[in-house]
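In: Okay, here's the prediction I keep looking at, along with the sequence it came from:
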Amino acid sequence: MEIMKICLSDVCDVRSGFTARGRLEEEADGVPVLQLRDVTDSAAIDPSLLMRSKFRGSVERYLAGAGDVVFRSRGERNIAARLDSRFVEPAVAVLPILILRPKVRILPEYLVWAINQPEAQRHFDADARGATIRMIPKASIESLELEVPDVATQKMVVEIDTLSRREAELTMELIDKRRRLVAQCIQSRIRNAPDNGKQGRK
């Protein structure tokens, strides 16, 4: 298996998001908007949950759609998320969101996985700017060194990661159900227990 070490800028176009001069107003007949709050630890973003707004002038260069990856360049968690096939209508990415558009031999899902790994996060830690609000310069994400195997291996890594995430979700669900079951059992014992205090007074 051949693994190449490549700078992210060699396999992706990196674009800055739209600079909003003021507060974006929600308008039902506007276009979808990708904001910082929309990029979470989830593997994919649900376009139906995005707010819609209108913009003056052309925003074509800030559009992100299916197959693109978006990156949080501000905040404590500098993570990436992919835009999947549900993004039939592209969304306007607003700074501090960066748009990463894979060019060659790297899957969007693998790119997200690689960016969110501890090694990449340490790279961002070293380059972070800002005393109060943590910011990652565009140059930092562009210079991030990635280990890029063949596409088949990338698919395998993504599949294993997806299964691992699902296992973690099921484990948490099991723990929660077990906790609730124990609580129900305790409550049942309390309700059915003899009133020892009253028995003692007879």
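Out: In hand now; what should we look at?
In: okay, CA-based contacts and neighbour counts for the rest of this
Out: Noted.
In: which secondary structure elements does the lengthiest helix in the chain contact?
Out: Ranked by residue count and defined by DSSP state H, the top helix of the chain is helix 151-192. The contact analysis (3 or more CA pairs under 8 Å, 6 or more residues apart in numbering; DSSP states H and E) places helix 151-192 against helix 108-115.
In: What residues of the helix or strand following the helix it packs on count as buried?
Out: For helix 108-115, the succeeding helix or strand toward the C-terminus, using DSSP states H and E, is helix 118-127. Neighbour counts using 16 or more other CA atoms under 10 Å place 120-121, 123-125 of helix 118-127 among the buried residues.
In: cool, stretch 89-96 as well?
Out: Buried, per 16+ other CA under 10 Å, within stretch 89-96: 90-96.
In: Alongside the first one, take a look at this:
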Amino acid sequence: MQLKQIATISAGYPFRGKILESAGTGVVAVQMKDVSEREGIQWSGCMETELTGKREPDWLKPGDILVAARGGHNYAALITDQLLQAGTRAVAAPQFFIVRSKQDNVLPEYLVWFLNQQPCQRYFEQNAEGSLTKSIRRTVAEEAPIAVPPLAKQQTIIGLARAVRQEQRIAEQLISNGERLQSSIAKDLLDNKEGY
């Protein structure tokens, strides 16, 4: 099955020129710097801006998926209810595709997970264009191969993915704590607090 069979794919908002900060507009632009595959969208870092393009904005909503169209890694990130908590309207920068599931039997969180897995990432890599900055065309995104298991299996996979992410966060925290401890020991030794 191809992505276009289960979702609509559209381009991000066509800003004319650079995205400039414009406080007080109540509109934010989600840019590449605001998104990571593992942590999703960092709404606090999104810049308020004025919409300079002629096209009517395609406001982001929970359940939408952003797929990075440019760069060496075409990761996907889910728009969650945090958008509503941020209390602003948001558009995606033109470096993203906006993917919206059009079927009830496909959970957006599962689709994000699948798009970030090796088979899809390899497909994007093999079909990317450009020498300095790689990018994928919309037709490439539309034709991405997608597997859609039953809803129960999708929910199981989502649960597994959440557990793995939590384990990664714990492991990173343990590593960070260990590094701070070693740094503190080295400083104490240097300050001769240990009396060696």
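Out: Perfect, thanks for sending it. From a predicted model like this one, the values you see are computed outputs, not experimental measurements.
In: Now the TM-score, please.
Out: Scored against TM-score structural alignment, normalised by the length of the second structure, the superposed chains reach a TM-score of 0.87; 189 aligned residues with a CA RMSD of 1.9 Å.
In: quick one on the thing from earlier: quick one: which of the buried residues of stretch 89-96 of the first structure sit in helices?
Out: Using DSSP H, none of the buried residues of stretch 89-96 of the first structure sit in helices.
In: Check whether residue 35 of the second structure really touches residue 42, as I assumed.
Out: Yes - using CA atoms under 8 Å as the test, residue 35 of the second structure is close enough to residue 42 to be in contact (6.2 Å).
In: Which one's more surrounded, those two?
Out: Taking neighbours as other CA atoms under 10 Å, residue 35 of the second structure and residue 42 compare with residue 35 leading, 21 against 14.
In: What is the neighbour count of residue 36 of the first structure?
Out: Count around residue 36 of the first structure with other CA under 10 Å applied: 18.
In: got a list of what the counterpart of it in the second structure touches?
Out: In the second structure, residue 36 of the first structure lines up with residue 32, judged by TM-score structural alignment. By CA atoms under 8 Å, 6 or more residues apart in numbering, the residues touching residue 32 of the second structure are 68, 93, 95.
In: Sticking with the spatially most central residue of the second structure, tell me its helix or strand.
Out: Nearest to the mean C-alpha position of the second structure, by CA atoms, centre = their mean, lies residue 77 at 2.8 Å. Element membership of residue 77 of the second structure, judged by DSSP H and E, is strand 76-78.
In: Give me the mean distance between that strand and the first structure.
Out: Average distance, strand 76-78 of the second structure versus aligned residues of the first structure after superposition (mean CA distance after the TM-score superposition for the first structure): 0.5 Å.
In: Tally up the residues packed near residue 69 of the first structure, please.
Out: The burial count for residue 69 of the first structure: 25, using other CA under 10 Å.
In: Just give me the match in the second structure for it.
Out: For residue 69 of the first structure, the residue aligned by TM-score structural alignment is residue 65.
In: ok, and what's touching stretch 124-135 of the first structure?
Out: 73-76, 78, 136-137, 140-141.
In: quick one: contacts for the closest residue in space to residue 96 of the first structure that isn't next to it in sequence?
Out: Among residues not flanking residue 96 of the first structure along the chain, residue 73 sits closest, at 5.5 Å (CA to CA, 6 or more residues apart in numbering). Residues near residue 73 of the first structure by CA under 8 Å, 6+ apart: 96-98, 135-138.
In: Mind putting those into TSV with distance to residue 112 of the first structure and secondary structure?
Out: What follows is these, written out as TSV (distance: CA to CA, whole Å; DSSP: H, G, I helix; E, B strand; the rest coil):
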residue	distance to residue 112 of the first structure	secondary structure
96	17	coil
97	14	strand
98	13	strand
135	19	strand
136	16	coil
137	18	coil
138	16	helix
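In: can you redo those as a markdown table with distance to residue 62 of the first structure?
Out: Formatted as a markdown table, the contacts of residue 73 of the first structure follow (distance: CA to CA, whole Å):
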| residue | distance to residue 62 of the first structure |
| --- | --- |
| 96 | 12 |
| 97 | 10 |
| 98 | 9 |
| 135 | 20 |
| 136 | 19 |
| 137 | 18 |
| 138 | 15 |
